[in-house]
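Enquirer: with the input below, show me the fold.
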Amino acid sequence: MTDMNVLVLVGSLRKASINRQLAEVAVDTAPDGVTLRVFDGLAEVPFYNEDLDTDSVPEPVRALRAAAADADAALVITPEYNGSIPGVLKNAIDWLSRPWGDGALMDKPLAVVGAALGRYGGKWAHDETRKSFGIAGARVIEDLELSVPASSLHGAHPRESADVVTAVGDVLGKLVASVG
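Expert: From the prediction side, this is the model:
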């Protein structure tokens, strides 16, 4: 496998969040020939507003759409906020779904994983994120699931858990295998 590009979207803006740490694990475990690119500009993307979605969309939106267009697949790593999708991630989905029927992730394979407080590790948010990206046009790989209860990490970086590192590597391998 050579020259494959995977866009990584992290639903938490906090620099030291467990989900950002999971993104680090994903980057570190990428198969040979696969580059994971974490998009770090979600905080700058304005709320979706159709009045802004013109020929001169804001630069952060152009950057997000370009990163998605350049990707062969996407990995979304997100926590759960109040039982659902973090607002910053839902906003990205809204921008990436446009123009309707021809968004930047249309028909590209996408997997959703993450960690959250609680014993289910963010499963509700992950399910809702899969649903929203699927409606937006991505080809969601439904059987790729990883919801890590934050308490299972005992305050350690996810890279210190062999089980989590192996699970992230498995998700990446299956996501990459679904390209094409």
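Enquirer: going by C-alpha atoms from here, please, whenever you check contacts or count neighbours.
Expert: Noted.
Enquirer: got the contact list for the residue sitting nearest the centre point of the chain?
Expert: Central residue of the chain (CA atoms, centre = their mean): Val76, 1.3 Å from the mean position. Applying CA atoms under 8 Å, 6 or more residues apart in numbering, we find Val76 in contact with Val8, Leu9, Val10, Gly11, Leu110, Ala111, Val112, Val113, Gly114.
Enquirer: near Leu7, how many other residues are there?
Expert: Counted by other CA atoms under 10 Å, the residues lying close to Leu7 total 23.
Enquirer: here is the second sequence; please produce its structure so I can put it next to the first one:
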Amino acid sequence: MSNDSRPLQILAFAGSLRRNSYNHRLLQTAALAAPEDMQLTVYDSIADVPLFNEDLEAESGGGTPGVHRLRAAVATADALLIATPEYNQSLPGVLKNTIDWLSRPAAEGKDVLAGKPVAIVGATPGAWGTRLAQAQLRHALTATGSLVLPAPMLFVRDAAHVYDADSGHYDAATQKRLRAVLEALQRWVRQLHASAG
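Expert: Just a heads-up that it's a prediction; the model follows:
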């Protein structure tokens, strides 16, 4: 388990392939809002993860290079932060596909999502704040054995009105809410590590 004297390593990724999506921007803002003893790294390469196919998995020895890179990054992180959009009142296919790949055991037999703490956030220009997508992602991650942070939750709605294009970040209120999520994740990871001995 991790050494409590070092910063927690949080791997963050968005369930969107668009570089400047509201959820990528939300993660960039989260990096600013993170507590001092937390290092948040935004992973921008889920586009390198192909559609899940057991034939491809078998032929490639457990996954393509893009899958192996992501799996290794998840394995070394203390926790994950996932920002999801909501498409047609549902979880984005690209994000579900990423979770499906990560749920498969690596060549050495390790399942990188089992027991991994995860916090979920989401932003949308719409009025619902990704509630349905987050619920579906929470359900999928529970099936993988991930430890999903129960609260606080963050549903950013009307994202175009709370994102400041000049600064490149969300407004102060959203930053405050992001920090609350990250502080709760930090406490929870520390507690999990302490209970594991």
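Enquirer: ok, which pair from the contacts of Val76 of the first structure is furthest apart?
Expert: Comparing every pair within the contacts of Val76 of the first structure by CA to CA identifies Gly11 and Leu110 as the most remote, at 14.5 Å.
Enquirer: what about the two, which has more around it?
Expert: A count of neighbours by other CA under 10 Å puts Leu110 above the other of Gly11 of the first structure and Leu110, at 27 against 24.
Enquirer: Trp95 of the first structure -> the second structure?
Expert: Aligned by TM-score structural alignment, Trp95 of the first structure pairs with Trp101 of the second structure.
Enquirer: tell me which element its match falls in.
Expert: helix 93-102 (DSSP states H and E).
Enquirer: next: Ala114 of the second structure.
Expert: Counting by DSSP H and E, there is no helix or strand that carries Ala114 of the second structure.
Enquirer: tell me where the longest helix sits in the first structure.
Expert: helix 162-177 (DSSP state H).
Enquirer: onto which residues of the second structure does that helix map?
Expert: If you align by TM-score structural alignment, helix 162-177 of the first structure falls on residues 172-187 of the second structure.
Enquirer: okay, buried residues for that stretch please.
Expert: Of the residues in stretch 172-187 of the second structure, those with enough neighbours to count as buried (16 or more other CA atoms under 10 Å) are Thr174, Gln175, Arg177, Leu178, Arg179, Ala180, Val181, Leu182, Glu183, Ala184, Leu185, Gln186.
Enquirer: circling back: helix or strand: which one has the residue mapped onto the residue nearest to the centre of the first structure from the second structure?
Expert: Using TM-score structural alignment, the equivalent of Val76 of the first structure in the second structure is Ile82. Counting by DSSP H and E, the element that carries Ile82 of the second structure is strand 79-83.
Enquirer: mean deviation of that strand from the first structure?
Expert: Comparison of strand 79-83 of the second structure with the first structure after fitting gives an average deviation of 0.5 Å (mean CA distance after the TM-score superposition for the first structure).
Enquirer: sorry, back to before: run the chain-centre distance for the match of helix 162-177 of the first structure.
Expert: Mean-position distance between stretch 172-187 of the second structure and its chain equals 14 Å (CA atoms, centre = their mean, to the nearest Å).
Enquirer: thinking again about what came up before, please narrow the contacts of Val76 of the first structure to those residing in helices.
Expert: Secondary structure of the contacts of Val76 of the first structure is defined by DSSP H; no position falls in helices.
Enquirer: Arg119 of the first structure belongs to a helix?
Expert: No: using DSSP: H, G, I helix; E, B strand; the rest coil, the assignment for Arg119 of the first structure is coil, not a helix.
Enquirer: what sits against the closest residue to it other than its chain neighbours?
Expert: Closest residue in space to Arg119 of the first structure, ignoring its immediate chain neighbours: Pro149 at 5.3 Å, by CA to CA, 6 or more residues apart in numbering. With contact taken as CA under 8 Å, 6+ apart, Pro149 of the first structure is in contact with Ala115, Ala116, Leu117, Gly118, Arg119, Tyr120, Gly121, Gly122.
Enquirer: tell me which of these is nearest to Gly137 of the first structure?
Expert: Nearest to Gly137 of the first structure among those, with distances taken as CA to CA, is Gly122, at 22.6 Å.
Enquirer: which residue in the second structure aligns with that closest one?
Expert: When the second structure is aligned by TM-score structural alignment, the residue opposite Gly122 of the first structure is Thr130.
Enquirer: what residues in the second structure pair up with the top strand by length along the first structure?
Expert: Ranked by residue count under DSSP state E, the longest strand found in the first structure is strand 139-149. When strand 139-149 of the first structure is aligned against the second structure using TM-score structural alignment, it corresponds to residues 147-157.
Enquirer: quick one: end-to-end distance for the matching stretch.
Expert: Between the opening and closing residues of stretch 147-157 of the second structure we find a distance of 25 Å, counting by CA to CA, to the nearest Å.
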